[in-house]
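> Structural data only, the sequence is not supplied:
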């Protein structure tokens, strides 16, 4: 574990910036003004131009678990057995992705911690094996630094709440190894009935550490309690609009409004099951979420390599420019698209980091046990 933690904290090598050509344009900071759009350019051409500066921050990649079942793979040249590899990340202009540490249904509870650590170790190995293309990141600043150096930033999470084994100490260990998001569902303290007192303590400790709460798949009582309790913005890493498609992980309109009011982020999945079989269906959900939660509270979640079917036009991680082109045709402004692809994730990461600094100055790590709070 110490070796893994050291790897995740490794500073950029001094020569990396110098290895880039002198005329390589460095992207501006996330909220820098966009260059004037060319009104005569075709939507796809405009999409590629926008994504050069404001690439996609993908809210959910199932690649770690998919790779566990392959005897051999080549992500550098291309791997047909998965939806995500280096050539497709580059073609899709993906600048950051959250690598899921979720576990498959039916896995024995006593294997949850070990299986999560194994997946975390696999992500570490994949990133270490592709240093010219991928870089581990924890903070918004590290994500931007990776983009400046021409790499895609890899963030760890979301993990399943079962990986904590009802222990705040394990939450701190996982955070120390790089965990950035935790899905609050499927445990006794985050269930259909909502958060228990121990669940409240978990959320407060997540705020103190800078671990983001992922609410996709959580019950409505849990979602409302987390929105009321959390001092940091929250994520819904795989949620679309239930009004358009009644999937249990999609959010009803009233919760989308509440999520927007709390400055959270709804990351719409590009899956046939949750958003529909065509690129137009996905765009409809993005329109709907933006209208209710606001342009600052909507993001993208490829959900590639997670065992889901995707619209034909969005079959793998290379297809994001086609979705941006569809939104341009619908009248989305380029500043709103820059928020959708990159800026909103940056905002949430920065806010979580700021909250963590404040909370760490205010109080010590929590030591409560579930038996003490929930009896």
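Everything's here; your move. As the structure is a computational prediction, the values presented were derived from the model and not from experiment.
> going forward, measure contacts between C-alpha atoms and count neighbours the same way
Fine.
> can you give me the strands in this structure?
Here the chain has its strands, by DSSP state E, at 56-61, 94-101, 134-136, 152-160, 181-183, 190-191, 194-195, 212-214, 235-236, 265-269, 298-301.
> Show me the longest helix that occurs in the protein.
Secondary structure of the chain per DSSP state H: the longest helix is helix 344-362.
> Can you list the buried residues in it?
Of all the residues in helix 344-362, those buried under the rule 16 or more other C-alpha atoms under 10 Å are 344-353, 355-356, 359.
> Mind giving me the packing neighbours of it?
The contact analysis (3 or more C-alpha pairs under 8 Å, 6 or more residues apart in numbering; DSSP states H and E) places helix 344-362 against helix 140-148, helix 197-209, strand 265-269, strand 298-301.
> Please repeat the previous calculation with a cut-off of 10 Å.
Helix 344-362 sits against strand 56-61, helix 140-148, helix 197-209, strand 212-214, strand 265-269, strand 298-301, helix 334-338, with contacts defined as 3 or more C-alpha pairs under 10 Å, 6 or more residues apart in numbering; DSSP states H and E.
> alright, now check it against this:
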């Protein structure tokens, strides 16, 4: 799997065909001429979808909104903002209850400025949230996510950030956690490469467990993913990964890794991007079906990837369209229990697990302060 930073398309238009990068895609079930194509969701299914999402809102695993807002001279997310895919009215229409705000940089890490650039992103996030107190609330724990929902606010979870932001220092990891970071992407660093985690990389994962920071394996190599799954005492995330069996994108997961992720109670958050899942709602649903069947219903989640520059499937153009996807899944026979896990409960479980493990581990394991130069960097 390759680092996703170089794979993000530059256009935000909805794809009208399947002519996407990465070679000819595999034919997913929804495009198989031998199988009847699911009909568009009926009004009854949409009504049921809205009812279900009112009780079990969406926890969206990836949003590029902070970076998208940087270059706008003025915006009002509570009133509505046409220049981006995400604003408070559309989040409410789509029944989004929690949103992971990416601190990634569109061009990838910026060398020695990766840590500074991530802190600038954090400053941007705080500015945006403080300007919209009636709609958004910054949260640090699973309990605060619930509290924000009960108060009528959309919970903002910080992360994923790029692992390069650590500047090879566990001290910086602790500072970022103190500022609210909850998810860190391992791919694209010197300590999490094609050969797997180095000794320092293993220390990073252990310290993340101690702090309650979740590991994001999207874009990581097979060796890194397997070692992180074996090492981590908390569930790991893949914030932007679908099923490689249906679409051979380098960031999508093969079935053996999906099965391992399910066994470890991790979470695969399927991105709503045409490049990784296909250009239609049924294509996205095919990936969700496949991951549920291979890894189990407790392993699958949603990742809108809105405002990241990605091309989105038709009828999933912005954050208001989640009911259309849920209606499609209802039409395929997904139960309310499975859908509640998909939209909300799986993310809550992972956050609670990380919170619990951090509290338990901090009593038994003191903070370590090695830099990458303090340890042998070979796997």
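That came in fine, so what should we check first? Since we're looking at a predicted model, the values are computed, not measured.
> What would you report as the TM-score here?
Once superposed, chain against chain, the TM-score is 0.88 (TM-score structural alignment, normalised by the length of the first structure); 336 aligned residues with a C-alpha RMSD of 1.2 Å.
> Need the buried residues of helix 344-362 of the first structure in CSV (columns: distance to residue 111 of the first structure).
Putting the buried residues of helix 344-362 of the first structure into CSV (distance: C-alpha to C-alpha, whole Å) gives the following:
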residue, distance to residue 111 of the first structure
344, 35
345, 31
346, 33
347, 35
348, 31
349, 30
350, 33
351, 33
352, 29
353, 30
355, 32
356, 30
359, 32
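> In the second structure, what residue corresponds to residue 357 of the first structure?
Mapped onto the second structure by TM-score structural alignment, residue 357 of the first structure lines up with residue 359.
> how far away is the spatially most central residue of the first structure from residue 157 of the first structure?
Closest residue to the average C-alpha location of the first structure: residue 59 at 2.7 Å, with C-alpha atoms, centre = their mean. Here the criterion is C-alpha to C-alpha, to the nearest Å. By it, residue 59 of the first structure lies 9 Å from residue 157 of the first structure.
> who touches both of those two?
97-100, 237 (C-alpha atoms under 10 Å, 6 or more residues apart in numbering).
> and residue 74 of the first structure, how many residues sit next to it?
11 (other C-alpha atoms under 10 Å).
> so what corresponds to it in the second structure?
Here residue 74 of the first structure is matched to residue 76 in the second structure, going by TM-score structural alignment.
> Now do the same for residue 251 of the second structure: its match in the first structure.
That one, residue 251 of the second structure, aligns with residue 249 by TM-score structural alignment.
> Just give the nearest non-adjacent residue to its match, would you?
Counting by C-alpha to C-alpha, 6 or more residues apart in numbering, residue 217 is the residue found nearest to residue 249 of the first structure once chain neighbours are left out, at 4.5 Å.
> Return the residues in contact with the match of residue 357 of the first structure.
Residue 359 of the second structure makes contact with 209-212 under the criterion C-alpha under 10 Å, 6+ apart.
> Now check residue 221 of the second structure against the first structure: what is it aligned to?
Using TM-score structural alignment, residue 221 of the second structure lines up with residue 219 in the first structure.
> How about residue 65 of the second structure?
That one, residue 65 of the second structure, aligns with residue 63 by TM-score structural alignment.
> Next: residue 210 of the second structure.
In the first structure, the residue matched to residue 210 of the second structure (TM-score structural alignment) is residue 208.
> Excluding covalently adjacent residues, which one is nearest to its match?
residue 356 (4.5 Å).
> Likewise for residue 300 of the second structure?
Per C-alpha to C-alpha, 6+ apart, closest to residue 300 of the second structure is residue 268, 5.0 Å.
> how near is the corresponding residue of the first structure for that neighbour to residue 189 of the first structure?
Using TM-score structural alignment, the equivalent of residue 268 of the second structure in the first structure is residue 266. Going from residue 266 of the first structure to residue 189 of the first structure by C-alpha to C-alpha gives 23 Å.
> Those two - which one has more neighbours?
residue 266 (34 against 23).
> Who are the contact partners of the more buried one?
For residue 266 of the first structure, the contact set (C-alpha under 10 Å, 6+ apart) comprises 59, 214-216, 234-241, 250-251, 256, 259-260, 286, 289-290, 293, 296-301, 344.
> Repeat the analysis, applying 7 Å as the threshold.
Contact analysis of residue 266 of the first structure by C-alpha atoms under 7 Å, 6 or more residues apart in numbering lists 235-237, 239, 297-299.
> Considering these, which possesses the most neighbours?
residue 298 (33 neighbours).
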